[in-house]
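Q: The following block contains a protein sequence and its predicted model.
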Amino acid sequence: MFPNTTKFLVVDDFATMRKIIKKVLTELGYTNVEEADDGKTALPMIQAAHDAGKPYEFIISDWNMPGMQGIDLLKACKADPRFKSTPFMLVTAESEQKHILEAAKAGVSDYVVKPFNSQTLKGKMERVYAKHYPSAKAS
């Protein structure tokens, strides 16, 4: 699993959902969690954190947001060599096959369908870790 020092960015236009995800991450032992309320806010934060030498190591973003949707934030991150390998998880109420395919094509690490519980998020994070760090032993 990811080290407890992993730096997370949680992106969601709904403050309650950001709090829920942050609470789950805290329960899992992660304390370095920052928030953004949409992709338009998140992208400059991602760039600034990288430029400051403290990049986000895992991005969890809602799909449906005003300003810039999560899928567009994902595409922007994957198009930039600096963020291409950053684990990126989409959280969505959409479970339609076309959305899942679009996210997979765009390079999403995994996705979580709302509603979800802490065990579901933890399981998805473990899968992302195994995908991004295949030689690491599961802890």
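A: That came through, no problem.
Q: Every contact and neighbour count from this point should use C-alpha atoms.
A: Noted.
Q: Strands of the chain, start to end?
A: 8-11, 33-36, 58-62, 88-92, 110-113 (DSSP state E).
Q: Format those as TSV; extra columns: distance to E27.
A: Below are these laid out as TSV (distance: least, CA to CA, whole Å):
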stretch	distance to E27
strand 8-11	14
strand 33-36	12
strand 58-62	16
strand 88-92	18
strand 110-113	18
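Q: before we go on, here's another structure to hold up against the first:
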Amino acid sequence: MPRTCLVVDDSRVVRKVARRILEANGFAVSEAADGQQALESCRASLPDCVLLDWNMPVMDGLTFLKSLRAEFGHDNPPVVFCTTENDMAHIEAAIANGAQEYIMKPFDEDILTSKFAQVGLL
């Protein structure tokens, strides 16, 4: 049975690119366009991991991460941020609130798969 990954990003293009890379690496992928949709998706069926954008409408990535951790615990599921926010304050806030890794956009297959490997997902 393939591992599942929830890709959370308000950009359809980013979701499509991430889906293509993850499916090529054996993941079953679901998508959400904002943090609220993602939280509802996790409540319905918790994925094995989450690839998460920061800046989204309705609920941003950090708010989603805090809600996810409050409901499901500090380490489950693993969360990898994937965002244009590249300053240390954002990275530190993500890690402090339970993200396992942080990827800068734009990303490619090598970057994504190496970060997933670092957190034990590949």
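A: Structure's in. What do you need? Bear in mind the structure is a predicted one, so any value in this text is a computation, not a measurement.
Q: re earlier: turn the strands of the first structure into a markdown table, including mean neighbour count and distance to A130 of the first structure.
A: Formatted as a markdown table, those follow (neighbours: other CA atoms under 10 Å; distance: least, CA to CA, whole Å):
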| stretch | mean neighbour count | distance to A130 of the first structure |
| --- | --- | --- |
| strand 8-11 | 25 | 17 |
| strand 33-36 | 19 | 21 |
| strand 58-62 | 26 | 14 |
| strand 88-92 | 24 | 13 |
| strand 110-113 | 19 | 11 |
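Q: Which of these sits closest to K23 of the first structure?
A: strand 33-36 (9.8 Å; CA to CA).
Q: which residues of the second structure does that closest one align to?
A: Counting by TM-score structural alignment, strand 33-36 of the first structure lines up with residues 29-32 of the second structure.
Q: which residues touch that stretch?
A: The contact list for stretch 29-32 of the second structure (CA atoms under 8 Å, 6 or more residues apart in numbering) reads 4-10, 15, 19, 22-23, 38, 41.
Q: Out of those residues, flag the one nearest to I95 of the second structure.
A: Out of those, the member with the shortest distance to I95 of the second structure (by CA to CA) is V8, at 17.3 Å.
Q: how close does the closest one get to R43 of the second structure?
A: 15 Å (CA to CA, to the nearest Å).
Q: Map T113 of the second structure onto the first structure.
A: In the first structure, T113 of the second structure lands on K122 (TM-score structural alignment).
Q: Which residues are in contact with its match?
A: Counting by CA under 8 Å, 6+ apart, K122 of the first structure has contacts L28.
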